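[1] Starting from these lines, generate the structure:
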Amino acid sequence: MGLLSEVTREYIGSLQFVKAVEREARIPTHITDIVAVVGARRVGKTFLMLQKARELLERGENVIYVSMDEPFFRRMEARKLAELAKSEYPEGRIHLFLDEVQEWRNWDFNLRWLHDVKDFYIYVSGSSSTLQSSEIPSRLRGRYVSVVLLPFSFREAAGPLGAGGFRDRGTARGLLEDYLKWGGFPEVWLARSREKLVSIVETVFYRDIVERQGVRSVGEFKEVFYYVLSQYGNAVTWRSLRRLLEGEGLKLDTKTLIRYVYSMQQAFLLFQVKKFSFSERERAVSPRKIYLVDHSIATLFEQPMDLGRRVENVVYTHLLRRTGDPERISYYTTRRGREVDFIVREPGGATRIYESTLRATREHVDKAEQACRELKCSHATVVALEAEELEGLPERVSVVPLLEFLLRG
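    Prediction:
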């Protein structure tokens, strides 16, 4: 057994010591583009890559898995790595998994070279501060596809729930209460640990943003950081956000504020949702809403829990998993000035409407139905933590319990 094969088997062997949770995200294989697994820090990117490497190895395919933070590989040239790989697998294409790829000197050049020699199927993952969605296109120049990995969905966190009897429904409700509190970061969910949550957020703050972006005023940025996170689910403009910060005693210019917020977005910590409009100018100047990559982050500044906003954030991330594209999700304001939480544009052009709430009322139904009429969509869904039965619902509006909505996938 060669060096690379031995290293691969050692890494894959480590899976036996990790509690496995079945992920719904899938890594495509046997494609010529580089597959980049991207997402927030500690959402399970390495685990997903190792699972795929093991699966391919068990099917008898040529597989090499290397973590580029090992000193031996960090300074190795791409040509040398390719020679080693081909000495162990002389025939056929090799599935080459490269983790912590940001540690590899000249990683973008090396990946382009490996891609162009056409001897490898290439899969990469690494720090969210390096494999940012804004950098991959320029660094890899169109030679890639990305797989965005988010924290656990509720369905992933809950696992198999049985045949759906009253015991399973009771278990599911209890798990949903836990999920609304602890969220879906794997180690936080499995340990139900606030300490681990703090560790993740602080690591993102210092390593993925402060160090990466070269932030000089760390104290100033820290105040902005937590204040912006605390505004999740709210509609804000740059001007209104700046004024809110001034009310907290922090004065900074709009350009600096925009830079701080976008650095948080590039680290996959938050998403910005724009207003739905057929006018690009209106979308640009209208308030935007902020959502967290995982609602558990709100635990660090929110006491007591704002359950309504958490439910809204959970519905957002669930829709994001479905669509795979944050640009397809907007919010909407009806002609009467009533805000509807989410408008999803399907690839075929269809429009779906979603309204989230703690308890469904006639007002929520009427608002969703009005948006449906204005946008000429076929269906609207009101997602409620408590979905009491309402009589006389419009034909194109349904009320769905949050639990059922999240388990549908």
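
[2] From here on, just use CA atoms for contacts and neighbour counts.
    OK.

[3] Would you tell me what the next helix or strand after the helix or strand where E220 lies is?
    Using DSSP states H and E, E220 sits in helix 218-230. Using DSSP H and E, the next helix or strand after helix 218-230 towards the C-terminus is strand 235-236.

[4] quick one: the helices in the stretch 201-350 of the chain?
    Taking DSSP state H, counting those that start in this stretch as the criterion, the stretch 201-350 of the chain carries its helices at 212-213, 218-230, 238-247, 254-266, 280-285, 307-323.

[5] quick one, the fourth one and helix 218-230 angle?
    In other words, helix 254-266. Orientation check (axes from the mean of the first three to the mean of the last three CA atoms, to 10 degrees): helix 254-266 against helix 218-230 gives 70 degrees.

[6] if we can go back for a sec, tell me which of the helices of the stretch 201-350 of the chain lies nearest to D294.
    Proximity to D294 (CA to CA) singles out helix 307-323 among those, at 7.7 Å.

[7] that older thread, including distance to D178 and mean neighbour count, could the helices of the stretch 201-350 of the chain go into TSV?
    TSV is the format used below for the helices of the stretch 201-350 of the chain (distance: least, CA to CA, whole Å; neighbours: other CA atoms under 10 Å):
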stretch	distance to D178	mean neighbour count
helix 212-213	34	14
helix 218-230	21	16
helix 238-247	31	15
helix 254-266	26	17
helix 280-285	36	12
helix 307-323	12	20
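
[8] Mind putting those helices into CSV with distance to I329?
    Compiled in CSV, the helices of the stretch 201-350 of the chain are given as follows (distance: least, CA to CA, whole Å):
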stretch, distance to I329
helix 212-213, 28
helix 218-230, 19
helix 238-247, 20
helix 254-266, 16
helix 280-285, 12
helix 307-323, 8
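
[9] Indicate which one of these is closest to M49.
    With CA to CA as the criterion, M49 lies closest to helix 307-323 of the helices of the stretch 201-350 of the chain, at 18.5 Å.

[10] Give me the packing partners of the closest one, helices and strands only.
    Secondary-structure packing of helix 307-323 (3 or more CA pairs under 8 Å, 6 or more residues apart in numbering; DSSP states H and E): helix 166-182, strand 288-292, strand 351-359.

[11] ok and it relative to strand 288-292, angle-wise?
    Relative orientation of helix 307-323 and strand 288-292, computed by the same axes, to 10 degrees: 90 degrees.

[12] Show me what helix 307-323 is in contact with.
    With contacts defined as CA atoms under 8 Å, 6 or more residues apart in numbering, helix 307-323 is touched by 150, 153, 180, 232-233, 291-295, 326, 329, 341-342, 346, 356-358, 383, 385, 406, 409.

[13] Report the buried members of those.
    Buried by 16 or more other CA atoms under 10 Å: 150, 153, 180, 232-233, 291-295, 326, 329, 341-342, 356-358, 383, 385, 406, out of the contacts of helix 307-323.

[14] sorry, back to before: could you say what helices and strands the helix holding E220 packs with?
    Helix 218-230 is packed against helix 254-266, with contacts defined by 3+ CA pairs under 8 Å, 6+ apart.

[15] Please provide the structure for the following sequence as well, for comparison with the first:
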Amino acid sequence: MKLCIKYLINEKKINPLHVLYVSMDDFLFIGKSIIEIVENFKTIHKIKNEEHIYLFLDEITFVEDYELQLKNLYDKGNSKIFASSSSASLLQKQKGYLTGRSVTFEVLPLSFEMYLQFKNIVINKADGHLKETYFKDYLLTGGIPEYVLTNDVAYISELMDNIIYKDIAAVNGIRQIRQLKDYFLLLMERSGKTMSINKVAKVLGISTETSKRYFDMFCDTFIVSPVTRFGKLNEQLVSPKKIYCCDTGIRTYYTGERDWGALFENYVYLRLKHLNLSYVYENTTELDFISLNKILIECKFHNETLNEKQQLLFDNFKATEKYIIRTYNDV
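    The predicted structure is shown next:
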């Protein structure tokens, strides 16, 4: 949001006094309506009702009846409204007031190309060999803008603590914070692998229901994404899900691993998740992804090769297209 604000002010030359950013989870704004905040803003800056303003409302789901309030603001006109939330589950519980009035989209971490731009890195054709070095740096660092710019590892820790405490525990009334954080660490360890909710429950000494609830919460806040097994419905339901972290830098920070193959697979998933991916598992052999339109994908970083069983499954599997992805250029 703040990058968008900078763009409006610096590039579009919007009057800064006509731009309002509010984090709705801030203690100062608890109990205050959005309309009240906006009216106070207009009064302070002597903004007339017919003048256009830009509203950036972070963590909007902390506001009761936020949909109705946003609808009222929208219907009044002269407002461009940007609202965000880190909780998908709360956004999904909308009552319909914003139907036809809003566009919802998921903001992803920086791509490799954007990462280079953020770091002000320009690679000439003659220095093309350096791109691979920077790509490995990107896999380790990830694409969280603030972390990319500062390289301050404390930021990642603070970010994840805020999500766990504020967006998950506080919203869902969970008091076992240590238990929730241990669950998160296990998710990071399993990133890129299948995860059994029952086994995690046993490791942490919690019920299967609690394990399933925690898992859904981390998915709803976009920390991890689940990938189901390709096949019939009963196979999908009984088979464990593979999980992928929302950012390779977060995964690296918490696992300490520099497994290039696993990081690359996570990267490929994030780039292709819009294709509605599943994983293939037949006769104890696994292939990474198959899309909804039957495109088969196996990730093998650089010189990694398929083993004999994988090659056989890859060759014989019925798909519209087949790809072995080895570098960032293949995605």
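
[16] quick one on the thing from earlier: the helices of the stretch 201-350 of the first structure: which one's closest to E83 of the first structure?
    helix 212-213 (32.7 Å).

[17] For stretch 162-173 of the second structure, buried residues please.
    So, applying 16+ other CA under 10 Å, buried residues of stretch 162-173 of the second structure: 163-165, 167-169.

[18] List just the nearest of the residues you listed to N72 of the second structure.
    Ranked by distance to N72 of the second structure (CA to CA), those are led by D167 at 26.2 Å.

[19] Residue in the first structure paired with that closest one?
    With the correspondence set by TM-score structural alignment, D167 of the second structure lines up against D208 in the first structure.

[20] Same question for K48 of the second structure.
    Using TM-score structural alignment as the criterion, K48 of the second structure maps onto E88 of the first structure.

[21] Distance from stretch 258-273 of the first structure to the middle of the chain?
    Mean-position distance between stretch 258-273 of the first structure and its chain equals 12 Å (CA atoms, centre = their mean, to the nearest Å).

[22] Could I get the full set of strands for the first structure?
    Taking DSSP state E as the criterion, the first structure carries its strands at 34-39, 63-67, 94-99, 120-125, 144-149, 235-236, 270-273, 288-292, 329-333, 339-345, 351-359, 379-386, 397-401.

[23] so what does the longest one touch, helix or strand wise?
    So that's strand 351-359 of the first structure. For strand 351-359 of the first structure, the packing partners by 3+ CA pairs under 8 Å, 6+ apart come out as helix 307-323, strand 339-345, helix 362-375, strand 379-386.

[24] contacting residues around it?
    Identification of contacts with strand 351-359 of the first structure by CA under 8 Å, 6+ apart yields 307-308, 311-312, 315, 340-346, 364, 368, 371-372, 375, 377-388.

[25] change it to 6 Å
    Residues outside strand 351-359 of the first structure that contact it (CA atoms under 6 Å, 6 or more residues apart in numbering): 308, 312, 340-345, 377, 380-386.

[26] again with the shortest one
    Counting contacts by CA under 6 Å, 6+ apart, the residues outside strand 235-236 of the first structure that touch it are 287-289.

[27] That one aligns to what range in the second structure?
    The aligned range for strand 235-236 of the first structure in the second structure is 194-195, by TM-score structural alignment.

[28] Average offset of that stretch relative to the first structure?
    Once the two models are superposed, stretch 194-195 of the second structure sits on average 1.8 Å from its counterpart in the first structure (mean CA distance after the TM-score superposition for the first structure).

[29] Can you give the distance from that stretch to the centre of its chain?
    The chain centroid and the centroid of stretch 194-195 of the second structure are separated by 19 Å under CA atoms, centre = their mean.

[30] Give me the distance between A85 of the first structure and Q102 of the first structure.
    Going from A85 of the first structure to Q102 of the first structure by CA to CA, to the nearest Å gives 20 Å.

[31] for E55 of the first structure, same thing?
    Taken as CA to CA, the span from E55 of the first structure to Q102 of the first structure is 25 Å.

[32] So if I had to pick from the two, which one is more boxed in?
    Legend: neighbour count by other CA atoms under 10 Å for E55 of the first structure and Q102, higher for Q102 (21 against 14).

[33] For the stretch 1-150 of the first structure, which segments are assigned as helices?
    Using DSSP H, counting those that start in this stretch, helices in the stretch 1-150 of the first structure cover 3-13, 45-58, 71-74, 78-88, 107-117, 136-140.

[34] Output the buried residues of stretch 162-173 of the second structure in CSV; the columns should cover distance to K6 of the second structure.
    Shown next, in CSV, are these (distance: CA to CA, whole Å):
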residue, distance to K6 of the second structure
I163, 25
I164, 28
Y165, 29
D167, 26
I168, 30
A169, 32
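
[35] Which of those residues sits closest to E132 of the second structure?
    Comparing those against E132 of the second structure with CA to CA places I163 closest, at 32.3 Å.

[36] how close does the closest one sit to E59 of the second structure?
    Noted for I163 of the second structure: a distance of 11 Å to E59 of the second structure, by CA to CA.

[37] Overlap of the contact sets of those two?
    Common contact partners of I163 of the second structure and E59 (CA under 6 Å, 6+ apart): none.

[38] In the second structure, what sits opposite W189 of the first structure in the alignment?
    With TM-score structural alignment as the criterion, W189 of the first structure pairs with V148.

[39] what do you get for F152 of the first structure?
    With TM-score structural alignment as the criterion, the equivalent of F152 of the first structure in the second structure is L110.

[40] Pretty sure its match sits against G143.
    Yes: using CA atoms under 6 Å, L110 of the second structure is in contact with G143, at 4.2 Å.

[41] Which one of those two is surrounded by more residues?
    Comparing L110 of the second structure with G143 by other CA under 10 Å, the one with more neighbours is G143, at 24 against 18.

[42] contacting residues around that one?
    109-110.

[43] residue in the first structure matching E235 of the second structure?
    For E235 of the second structure, the aligned position in the first structure is E282, judged by TM-score structural alignment.

[44] What is the neighbour count of the nearest residue to that match once chain neighbours are set aside?
    Take E282 of the first structure and drop its neighbours on the chain: the residue closest to it by CA to CA, 6 or more residues apart in numbering is K275, 8.0 Å away. Neighbour count for K275 of the first structure, taken as other CA under 10 Å: 25.

[45] Am I right that K275 of the first structure is in contact with T333?
    No: K275 of the first structure is beyond contact range of T333, at 7.6 Å (criterion: CA under 6 Å).

[46] what sits in contact with each of these two?
    With CA under 6 Å, 6+ apart applied, the contact sets of K275 of the first structure and T333 do not overlap.

[47] L149 of the first structure: neighbour count?
    Neighbours of L149 of the first structure under the rule other CA under 10 Å: 22.
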